[in-house]
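Undergrad: With the input below, show me the fold.
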Amino acid sequence: MMQRRMLLSAAIAAPIALAGCASQSLADYAGEKPMLDLAQYFNGRIDAHGIFQGRNGKIVKRFTVMMDCQWTGNQGVLDESFTYSDGSTQRRIWRLTKHADGRYSGTAGDVVGEAVGQTSGNAFRWNYTLKLPVDGKVYEVQFDDWMYLMDKHVMINRATMSKFGIRLGEVTLSFTKR
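TA: Just a heads-up that it's a prediction; the model follows:
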């Protein structure tokens, strides 16, 4: 009887545990419209509003971003100026390269190594390691960004921030192209 209960418990728990491991893939968005051309969207003036939520879901910081973006051929520069709810400011300048098959790579002063990403349909997935200053120390944290083009003016960005595979929080941004 005890063995039967254990088997039944395992049979019920396995699908639940596996469902928690399921995740989205870029292929899920291949047919979604409007099609995202990152170089076309991030060209010109973009404004963004965002929040950072800790692991518990509480909003830790709110921020705005003003972006000046320009592309020459397959090379792009995204000049981002951040203003946080606590009054602090930050600037990040991305230098991006557009490759074949919707692939992109990029660097920035506070990014470790090279960021890599790819578009599919209306989505873009972007992965990188960021040097994050916190209370006088700098931590290297990983970002898994997912951007979704809503229409020619609006894109939504959700990013998970982690360290050693442990989720630290999420960033949500709404971009508006002028």
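Undergrad: okay, CA-based contacts and neighbour counts for the rest of this
TA: OK.
Undergrad: what sits up against the helix ranked longest in the chain?
TA: Longest helix of the chain, by residue count under DSSP state H: helix 2-21. The contact list for helix 2-21 (CA atoms under 8 Å, 6 or more residues apart in numbering) is empty.
Undergrad: which parts of the helix or strand just after it are buried?
TA: Toward the C-terminus, helix 2-21 is succeeded by helix 38-41 as the next helix or strand (DSSP states H and E). By 16 or more other CA atoms under 10 Å, the buried positions in helix 38-41 come out as 38-39, 41.
Undergrad: Equivalent analysis for stretch 146-154, please.
TA: Buried residues in stretch 146-154 (16+ other CA under 10 Å): 146-150, 154.
Undergrad: Please give the structure of this sequence too, so both can be compared:
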Amino acid sequence: MKTRITSARRRVALALAAALALAGCAGITPSDYRAETPALSLERFFDGPLEGWGMFQDRSGKVLRRFHVTIDARWEKGVGTLDEHFIWSDGERQRRVWTLKRTADGRYSGTAGDVVGEAQGEVSGNALRWRYVLALPVDGRVWHMEFDDWMFLIDDRVLLNRATMSKLGVRLGEVTLSLHRR
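TA: Here you go, the predicted structure:
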């Protein structure tokens, strides 16, 4: 009898997990913002010095770390380079250099030293959805964390970014960032 109950619970759990996974697929897409202005051009916004302030919150909403970032951004011959320098509230310093390329109308790919594979992005209207896997060092181990970034151009000088961090589909935290053109 116990085997049947355990088996039945597994089937219910699998069905619930499948339903939740399918529900997550029916979310917002960049094209939902196609009429929003000002229109975001990565080549225009990410060209020149940028400065930003942000924070990382765990899944309960508690702010665990804050940061300041400066970015030297430039485009040459269709290739974008974002040289990011972070200073975290606990004193840690970090650098990430992104290389961006337009792959199709409104679509971009990107690489960085701590990004697993290629990041994929889509711009529509004032929004960019940017997805990638980051190799994140935690307590002496490296975790591959999925990031789902949404960036929104507010005006010619300000871009807001909200990124959800997850592992195996479980949301673990969020990064919020305000970027300003200098």
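Undergrad: Now the buried residues of stretch 146-154 of the first structure in a markdown table, please, with extra columns for secondary structure and distance to residue 49 of the first structure.
TA: A markdown table is the format used below for these (DSSP: H, G, I helix; E, B strand; the rest coil; distance: CA to CA, whole Å):
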| residue | secondary structure | distance to residue 49 of the first structure |
| --- | --- | --- |
| 146 | strand | 16 |
| 147 | strand | 14 |
| 148 | strand | 15 |
| 149 | strand | 15 |
| 150 | coil | 15 |
| 154 | strand | 11 |
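Undergrad: Mind putting the residues you listed into JSON lines with distance to residue 140 of the first structure?
TA: Output for these, formatted as JSON lines (distance: CA to CA, whole Å):
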{"residue": "146", "distance to residue 140 of the first structure": "20"}
{"residue": "147", "distance to residue 140 of the first structure": "22"}
{"residue": "148", "distance to residue 140 of the first structure": "26"}
{"residue": "149", "distance to residue 140 of the first structure": "28"}
{"residue": "150", "distance to residue 140 of the first structure": "31"}
{"residue": "154", "distance to residue 140 of the first structure": "30"}
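Undergrad: what's the farthest-apart pair in the residues you listed?
TA: Greatest spatial distance among those (CA to CA): 146 and 154, at 14.0 Å.
Undergrad: who touches the residue nearest the centre of the first structure in this structure?
TA: Closest to where the C-alpha atoms of the first structure average out (CA atoms, centre = their mean) is residue 145, at 1.6 Å. By CA under 8 Å, 6+ apart, residue 145 of the first structure lies in contact with 124-127, 157-160.
Undergrad: Which one (most neighbours) among the residues you listed?
TA: Within these, most neighbours by other CA atoms under 10 Å means residue 124, with 23 neighbours.
Undergrad: wait, is it part of a helix?
TA: No. Assessed with DSSP: H, G, I helix; E, B strand; the rest coil, residue 124 of the first structure is strand; it does not lie in a helix.
Undergrad: Just give me the match in the second structure for it.
TA: Counting by TM-score structural alignment, residue 124 of the first structure lines up with residue 128 in the second structure.
Undergrad: before we move on, what about residue 177 of the first structure?
TA: Match for residue 177 of the first structure (TM-score structural alignment): residue 181.
Undergrad: distance of that match from residue 157 of the second structure?
TA: 5 Å (CA to CA, to the nearest Å).
Undergrad: Report the set of residues contacting both of the two.
TA: Common neighbours of residue 181 of the second structure and residue 157 (CA under 8 Å, 6+ apart) are residue 45.
Undergrad: List the contacts of the strand or helix carrying residue 81 of the second structure.
TA: Assigned by DSSP H and E, residue 81 of the second structure belongs to strand 79-88. Here strand 79-88 of the second structure makes contact (CA under 8 Å, 6+ apart) with 43, 46, 65-75, 93-102.
Undergrad: Done for today, thanks.
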